[in-house]
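[1] Below is the structure, and that's it, no one-letter string:
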């Protein structure tokens, strides 16, 4: 599964699974773009770390909910590498509340980052991919977008919307040889959920297999989607999970 020299932009990649992705892509000799909004120190530390073994790495501060920032993210990517092969819409937040306690700001913030951010990034980067007549967009959705989750109506709705967005965008961009797919990973411990032992316990109980490989499975599958080993698949929602019930 060769992704060497591919230019890959990962939004929200200073921490969590986004960080794991850019580290793995860089080890595969891809040209990677680290994106962050608030975590400047973490982003710069990751950049320094990757540069020890791959010089084709840049870091760009950009708020994915602001079009002008997304345009700048694209411009800095293009100025450095001259093209973009793949966009990973990974940036995401969660603010969990029962709906009776959920303020409108909490609803809007989660929808803006998780769904509107993917729309803005896809809109801007698709222009370059259309000119190239090739490209790949991978949206990081969630099991919760398929099943829903109590006390997470905002997060669940945003990820369900991202799934519908994926299917529609794939139909729109297929004529330009651009693949659009989504991944719904199983339970992966991240900055968003590391303090929620109850959700971790429930997820583990519902898994048919031990999920200590969830992160590596997710990373390997992303590399597979970006490689030339799979070129005729688009509009698909991949569930990387063994949960039942």
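    Okay, I see it. All values derive from a computational prediction rather than experimental measurement. Numbers count the residues shown, from 1 in each chain.

[2] only C-alpha atoms for contact and neighbour calcs from this point on.
    Will do.

[3] what comes up buried for the lengthiest strand in the chain?
    The residue-count maximum for a strand in the chain (DSSP state E) belongs to strand 178-185. Across strand 178-185, burial judged by 16 or more other C-alpha atoms under 10 Å covers 178, 179, 180, 181, 182, 183, 184, 185.

[4] With stretch 158-168 instead?
    158, 159, 160, 161, 162, 163, 165, 166, 167.

[5] count of residues packed around residue 124?
    17 (other C-alpha atoms under 10 Å).

[6] what's the nearest residue to it if we skip its chain neighbours?
    Sequence neighbours aside, residue 71 is the residue nearest to residue 124 in space, at 6.5 Å (criterion: C-alpha to C-alpha, 6 or more residues apart in numbering).

[7] element containing that neighbour, please.
    helix 67-81 (DSSP states H and E).

[8] let's bring in a second model and compare:
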């Protein structure tokens, strides 16, 4: 593992663990992030404001009136050494419902034609894979997940959409994702998940976190609409629904 330290202005620095999307690099990033959080909770790392983890790097924002680059790196040295040899990341397992039918899947037919598959084969392959949540970004709660099976890999759409509906399940290159909010987007839309991924009223607003594992469970249009209506009306608590439908299991070790 090759670690690089990059300056990001006069009040931030980025620690890069590599230049690929890889579970091993993710483990190092999140191990360091967790170790920093523990050290801060103990009263250490004065001047460190916040951290921002990604696929392969961790950016640290600090107050230059309290600490500096060299002091911060000296404080982080033992944590960084341990992170480089961290075990695979443990996370939660989720089974999320996805409707791969009708208006919920506007690109499914085109994707199937492009890949030389039937729509059923695309759904079976996409829904039959366990995905690792690499990071959250782009939008609050937006999970970048991988790895998409090689047979399903496509570049982004030539013409991005101005509006992608919330809950859209999409693929691009080797990744899959769920759009938590309506937004522009250039990924291929294969389905829709009616379970909200972000709720600011929860203690942990984002449903998913880096290191979690996700498998998509196909549901029909009627069931998808019923879940969506229940969530919107408040009759369905998404977390309670997932528990009742075996949608979540905690503390699942990666690769299990």
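    Perfect, I can see it now. Predicted, not measured: the structure shown is a model, and the values here were computed from it.

[9] Now the TM-score, please.
    TM-score of the superposed chains, computed with TM-score structural alignment, normalised by the length of structure 1, equals 0.22; 98 aligned residues with a C-alpha RMSD of 6.5 Å.

[10] Any buried residues in whichever helix or strand comes after the longest strand of structure 1, and which?
    Later in the chain than strand 178-185 of structure 1, the nearest helix or strand by DSSP H and E is helix 197-205. Buried positions in helix 197-205 of structure 1, judged by neighbour count with 16+ other C-alpha under 10 Å: 203, 204.

[11] what packs against helix 197-205 of structure 1?
    Under the contact criterion of 3 or more C-alpha pairs under 8 Å, 6 or more residues apart in numbering; DSSP states H and E, helix 197-205 of structure 1 touches no helix or strand at all.

[12] For residue 60 of structure 1, give me its contacts.
    33, 34, 35, 36, 73, 76 (C-alpha atoms under 8 Å, 6 or more residues apart in numbering).

[13] Tell me who's in contact with the nearest residue to the second one once chain neighbours are set aside.
    Think residue 34 of structure 1. Closest residue to residue 34 of structure 1 apart from its sequence neighbours, by C-alpha to C-alpha, 6+ apart: residue 59 at 4.5 Å. Taking C-alpha under 8 Å, 6+ apart as the criterion, residue 59 of structure 1 is in contact with 33, 34, 35, 36, 43, 44, 47.

[14] Secondary structure of residue 59 of structure 1: a strand, I assume?
    Yes. The assignment for residue 59 of structure 1 (DSSP: H, G, I helix; E, B strand; the rest coil) places it in a strand.

[15] Just the ones in helices from the contacts of residue 59 of structure 1, please.
    43, 44, 47 (DSSP state H).

[16] What distance do you get for the nearest residue to the second one once chain neighbours are set aside to residue 122 of structure 1?
    Counting by C-alpha to C-alpha, 6+ apart, the nearest residue to residue 44 of structure 1 once its immediate chain neighbours are dropped is residue 59, at 7.2 Å. When C-alpha to C-alpha, to the nearest Å is applied, the distance between residue 59 of structure 1 and residue 122 of structure 1 equals 19 Å.

[17] longest helix of structure 1?
    Longest helix in structure 1, counting residues (DSSP H): helix 153-173.

[18] before we move on, what about structure 2?
    Ranking each helix of structure 2 by length (DSSP H) puts helix 23-41 first.

[19] Show me what counts as buried in that one.
    So helix 23-41 of structure 2, judged by 16+ other C-alpha under 10 Å, has buried residues 23-33, 35-37, 39-40.

[20] For it, which helices and strands make contact with it?
    strand 48-53, strand 57-62, helix 69-83.

[21] what's around residue 242 of structure 2, how many residues?
    Residue 242 of structure 2 has 18 nearby residues by other C-alpha under 10 Å.

[22] Might you report the residue contacts of it?
    Residue 242 of structure 2 touches 95, 96, 248, counting by C-alpha under 8 Å, 6+ apart.

[23] number of nearby residues for the last one?
    This means residue 248 of structure 2. Residues near residue 248 of structure 2, counting by other C-alpha under 10 Å: 20.

[24] now the second one
    Applying other C-alpha under 10 Å, we find 20 residues neighbouring residue 96 of structure 2.

[25] so it touches residue 214, yeah?
    Yes. Using C-alpha atoms under 8 Å, residue 96 of structure 2 is in contact with residue 214, at 7.1 Å.

[26] what do the two both touch?
    Joint contacts of residue 96 of structure 2 and residue 214 (C-alpha under 8 Å, 6+ apart) do not exist.

[27] if we can go back for a sec, among the contacts of residue 60 of structure 1, which two are most distant?
    The largest separation in the contacts of residue 60 of structure 1, counting by C-alpha to C-alpha, is between 36 and 76 at 13.6 Å.

[28] So for these two, which sits in the more crowded spot?
    residue 36 (25 against 16).

[29] any idea how far that one is from residue 198 of structure 1?
    In terms of C-alpha to C-alpha, residue 36 of structure 1 sits 29 Å off from residue 198 of structure 1.

[30] Then residue 132 of structure 1?
    Distance from residue 132 of structure 1 to residue 198 of structure 1, by C-alpha to C-alpha: 46 Å.

[31] next one: residue 124 of structure 1
    39 Å.

[32] tally of neighbours for the closest residue to residue 253 of structure 2 other than its chain neighbours?
    Excluding the flanking residues, the one nearest residue 253 of structure 2 by C-alpha to C-alpha, 6+ apart is residue 90, at 4.5 Å. If you count neighbours by other C-alpha under 10 Å, residue 90 of structure 2 ends up with 18.

[33] how far away is residue 90 of structure 2 from residue 213 of structure 2?
    Residue 90 of structure 2 is 9 Å from residue 213 of structure 2, by C-alpha to C-alpha.

[34] what's the answer for residue 244 of structure 2, then?
    Where residue 213 of structure 2 is concerned, residue 244 of structure 2 sits at a distance of 18 Å (C-alpha to C-alpha).

[35] what's the answer for residue 78 of structure 2, then?
    In terms of C-alpha to C-alpha, residue 78 of structure 2 sits 29 Å off from residue 213 of structure 2.

[36] Neighbour count: the two, which is higher?
    Between residue 78 of structure 2 and residue 213, counted using other C-alpha under 10 Å, the more crowded position is residue 213 (26 against 10).
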